[in-house]
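[1] Quick one: sequence and predicted model below, then my questions.
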Amino acid sequence: MEAQGLLLERMLLTIFPLVAIVTVGFFYARRHSPDMNAANQINIDVFVPALIFSVLSAESFDLLKYQSLAIGAAVIVIGSGLLLFPLCKLLKVDPKTFIPPMMFSNSGNLGIPLIVLAFGEHALQAAVVLFLVENLLHFTVGIYILDHKTRLLNLLRMPMILATILGLIWSGFDLTMPKALHTSIDMLGQISIPLMLFSLGVRMTSVSFEHWRIGALAALLCPASGIIIALIAQQFLQLNTTQFAYLLVFSALPPAVLNYMVAERYNQEPQQVASIVLLGNIGSLIVIPATLAVVW
């Protein structure tokens, strides 16, 4: 009984801060209808790159330590798409609409803060690695799914990719940085996580339940496919208990809000994607605690 009480307390301490910040963003947006475009752009161009560089350039960061974890994340992303692709014909839904949200999860807005709160600050490096893998695949494979003419070289212009390359170079050559500069970059990076959550809450006000049936089904299939692929991948990767816990949480994350933004940009049935994203994130209020109960 005492163990169950401790588990519930830990669950509350992990989930409540995330839900609270998203809720604040949601109700603030309902009342004031803020335009988050500029804030989101700054987050993508400045704060998230600062977080990535801060983590990757740290003296304690060891890329080889997370090599298998990164492979596992890539297998989950691609494997989920391949596993669910045959269902598109059965569900009578366009694969370009359905498959990207099933592949690309909320590893930034939700994944990073969730893993850090669930496992501690020492898990931040692993959370960033998982986010980088998912994000890189989203802006390569994901964009290619929607537009086969896309130029992948444009990736090199993205601040997050540049921050990743620079951070790995900094860590690889064991370069030093003035403490004042490192503190400044670290402080900029710390802005990104709460802003991601707040922005998620704001974004939730703009999506609808119009296509609730496919959204409800996706809310089950997205984490289910990810967890199935993670369990299969573990048979080959043989991750240690801690890293496998990170991977399982990553595999159970709901669809990324970015899927809706990308679908809107490419005019790929954005309202249907919006319902998938919304119901998937609502469903995560059940899926995520259940997953944490298993991995703890």
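    It's in. Residues are numbered from 1 along each chain as shown.

[2] C-alpha only now, for contacts and for neighbours.
    Fine.

[3] what about stretch 71-81, distance to the chain center?
    Chain-centre distance of stretch 71-81: 13 Å, with CA atoms, centre = their mean, to the nearest Å.

[4] what's the answer for stretch 26-45, then?
    On the basis of CA atoms, centre = their mean, stretch 26-45 sits 18 Å off its chain's mean C-alpha point.

[5] for stretch 116-128, same thing?
    Relative to its chain's centre, stretch 116-128 lies at 13 Å (CA atoms, centre = their mean).

[6] What is the burial count for L239?
    L239 has 17 neighbouring residues, counting by other CA atoms under 10 Å.

[7] Relative to P49, how far out is D174?
    Distance of D174 to P49, given as CA to CA, to the nearest Å: 19 Å.

[8] Who has more neighbours out of the two?
    P49 (24 against 12).

[9] gap between the host helix or strand of that one and the chain center?
    According to DSSP states H and E, P49 maps onto helix 48-56. The chain centre lies 15 Å from the centre of helix 48-56; the measure is CA atoms, centre = their mean.

[10] Packing partners of the following helix or strand past it?
    Downstream of helix 48-56, the next assigned helix or strand under DSSP H and E is helix 67-84. Under the contact criterion of 3 or more CA pairs under 8 Å, 6 or more residues apart in numbering; DSSP states H and E, helix 67-84 touches helix 95-103, helix 124-137, helix 212-237, helix 241-251.

[11] second one coming, line it up with the first:
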Amino acid sequence: MLTDLWPIIASVLGVFLVIGIGAMCRQLGVLNSEADVSLAKLTAKVLLPSLFADRILHGEQMQQFSTLWFPPVFGFSFTAVSFLIVWALAKRFGRYVGLDTDAKQRTFALCAGICNYGYIPLPLAVRFYPDAVVELILHNVGVDMALWSVGIAVIGGATSWQRAVLTPPVIAVVTTSLIRWCGVDQMIPASFHSAISMLGACSIPMGLMLSGAIIVDYLRETHWKDSGLVVAAAIGIRQILLPVLMLGVATLLGMCSPLMTPDLKLVVMLEAAMPAAVFPIVIVRLYERDTSTALRVVLSTSMAGILLVPLWLGIAKWFLGL
């Protein structure tokens, strides 16, 4: 078992090492905060859409177009329900663990309710489960839409459906899926394929380094005194309760529906193992909620993820029969 998991453990450590390099670049002044906005926009609006387009244009799974609606629906539904579950728990029990204000409870719900659905699972899927990459991308479209609709409603009390739907990654997925479905992808010049492949290859390293830089910035503002209960709650919900729930839902769906394909089970395996996503810290800051709570959730689950991600991957692989 350990022998089978060791390459995955090494890859997970490699991902966190790139995050650490981003943090070190911030500390040394190589990656200045003034560049964050432009680099984040470049990643979100050019590099990630290029990665998605490249994987879809070269993915064999697109031959079964009629079933490709299910991964984004699953991603949206589970993420939306996760937000609501964590928010309900924070409202009911938050005062016992230090979440004693509405701002802290909303922040906790947003950050603990969504896993790191892109920058960590994508490189793992590319290396170890290439057949599941397209399903992962489609699943993440649903997660992204849940973040910008239900997630925004949780943190700010409002929704932004237009922002959830009209994003460059979603547009890239829909456009390239239609191109594959219509069978005109063979007409695309090889030079275009080469260009989007090179751009896509930059997306994950850039996103990971930016994540590390953002963590360093907010780490300076956070006080960790008396945060043990919040940290324990974050790890317990994000990395125990929600993975168990996700694996249970996937198992039930697999028993009653052919739409829960082996590739989608691999996606569930990867997503269930993930710590909290980093980007919600930025959203929390934007809506003027509790940044310290956000960082406690994200950093604690990320540190725990060094051990828990490989462990959950092994458990999920056995549990789902993969």
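    Cool, got the structure. Fair warning: this is a prediction, and the values are worked out from it, not measured in the lab.

[12] Which stretch among the helices and strands packed on helix 67-84 of the first structure approaches I42 of the first structure most closely?
    helix 124-137 (16.9 Å; CA to CA).

[13] For that closest one, buried residues please.
    Buried residues in helix 124-137 of the first structure, counted by 16 or more other CA atoms under 10 Å: 124-135, 137.

[14] Could you export those as TSV, including distance to I229 of the first structure?
    Formatted as TSV, the buried residues of helix 124-137 of the first structure follow (distance: CA to CA, whole Å):
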residue	distance to I229 of the first structure
L124	23
Q125	23
A126	19
A127	19
V128	20
V129	18
L130	15
F131	18
L132	19
V133	16
E134	15
N135	18
L137	17
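
[15] just curious, which of those is nearest to G215 of the first structure?
    Within those, the smallest distance to G215 of the first structure is 21.3 Å, found for E134 (CA to CA).

[16] what's the counterpart of the closest one in the second structure?
    When the second structure is aligned by TM-score structural alignment, E134 of the first structure is paired with V143.

[17] need the contact list for its match.
    V143 of the second structure sits next to P72, G75, F76, T79, Y117 when contact means CA atoms under 8 Å, 6 or more residues apart in numbering.

[18] if we go to the first structure, which of those are intact?
    Counting by both residues aligned by TM-score structural alignment, their matches' CA atoms under 8 Å, the first structure reproduces these contacts from the contacts of V143 of the second structure: G75, F76, T79, Y117.

[19] any idea which of the residues you listed is the one closest to E60 of the second structure?
    Minimum distance to E60 of the second structure across these is 20.9 Å, recorded for G75 (CA to CA).

[20] That closest one matches what in the first structure?
    Using TM-score structural alignment, the partner of G75 of the second structure in the first structure is A73.

[21] tell me the centre residue of the second structure?
    Y117 (1.6 Å; CA atoms, centre = their mean).

[22] quick one: it is in a strand?
    No: applying DSSP: H, G, I helix; E, B strand; the rest coil, one finds Y117 of the second structure to be coil, outside a strand.

[23] helices or strands up against the helix holding P49 of the first structure?
    Packing partners of helix 48-56 of the first structure (3+ CA pairs under 8 Å, 6+ apart): helix 124-137, helix 159-172, helix 179-204.

[24] That helix vs the second structure - mean distance after superposition?
    Compared with the second structure after the fit, helix 48-56 of the first structure shows a mean deviation of 1.6 Å (mean CA distance after the TM-score superposition for the first structure).

[25] quick revisit: from A274 of the first structure, how far out is the closest residue to the match of G75 of the second structure other than its chain neighbours?
    In space, and not counting its chain neighbours, A73 of the first structure is closest to L130: 6.2 Å by CA to CA, 6 or more residues apart in numbering. Relative to A274 of the first structure, L130 of the first structure is positioned 24 Å away (criterion: CA to CA).

[26] Same question for F104 of the first structure.
    14 Å.

[27] More neighbours: these two, which one.
    A274 (30 against 26).

[28] just checking, the more buried one touches V207?
    Yes: using CA atoms under 8 Å, A274 of the first structure makes contact with V207 at a distance of 5.3 Å.

[29] do you know how far I315 of the second structure is from P275 of the second structure?
    In terms of CA to CA, I315 of the second structure sits 16 Å off from P275 of the second structure.

[30] between those two, which one's more packed in?
    Counted by other CA under 10 Å, I315 of the second structure and P275 do not tie: P275 has more neighbours, with 30 against 15.

[31] so what's the aligned residue in the first structure for that one up against?
    P275 of the second structure maps onto P254 of the first structure when the alignment is built from TM-score structural alignment. P254 of the first structure makes contacts with S105, N106, A219, C222, P223, V277, G280, N281, G283, S284, as judged by CA under 8 Å, 6+ apart.

[32] Please name the nearest non-neighbouring residue to L13 of the second structure.
    Leaving out its chain neighbours, the residue that sits closest to L13 of the second structure by CA to CA, 6+ apart is I306, at 6.7 Å.

[33] what about the helix or strand hosting N259 of the first structure, distance to the chain center?
    Under the criterion of DSSP H and E, N259 of the first structure resides in helix 258-265. How far helix 258-265 of the first structure lies from its chain's middle: 15 Å, per CA atoms, centre = their mean.

[34] Name the residues that touch that helix?
    Helix 258-265 of the first structure is contacted by residues T97, P100, P101, F104, E269, P270, Q271, V273, A274, V277 when judged by CA under 8 Å, 6+ apart.

[35] Quick check: that helix compared with the second structure, mean distance?
    For helix 258-265 of the first structure, the mean deviation from the second structure after alignment is 0.6 Å (mean CA distance after the TM-score superposition for the first structure).

[36] now the angle from that helix to helix 179-204?
    Inter-element angle recorded for helix 258-265 of the first structure and helix 179-204: 70 degrees (by axes from the mean of the first three to the mean of the last three CA atoms, to 10 degrees).

[37] Beyond helix 258-265 of the first structure, next helix or strand please.
    Note on helix 258-265 of the first structure: by DSSP H and E, the next helix or strand toward the C-terminus is helix 270-295.

[38] and that next one, which residues are buried?
    For helix 270-295 of the first structure, by 16+ other CA under 10 Å, it's 270-281, 283-284, 287-289, 291-292.

[39] name the helices or strands packed onto that helix?
    If contacts are counted by 3+ CA pairs under 8 Å, 6+ apart, helix 270-295 of the first structure sits against helix 2-32, helix 95-103, helix 212-237, helix 241-251, helix 258-265.
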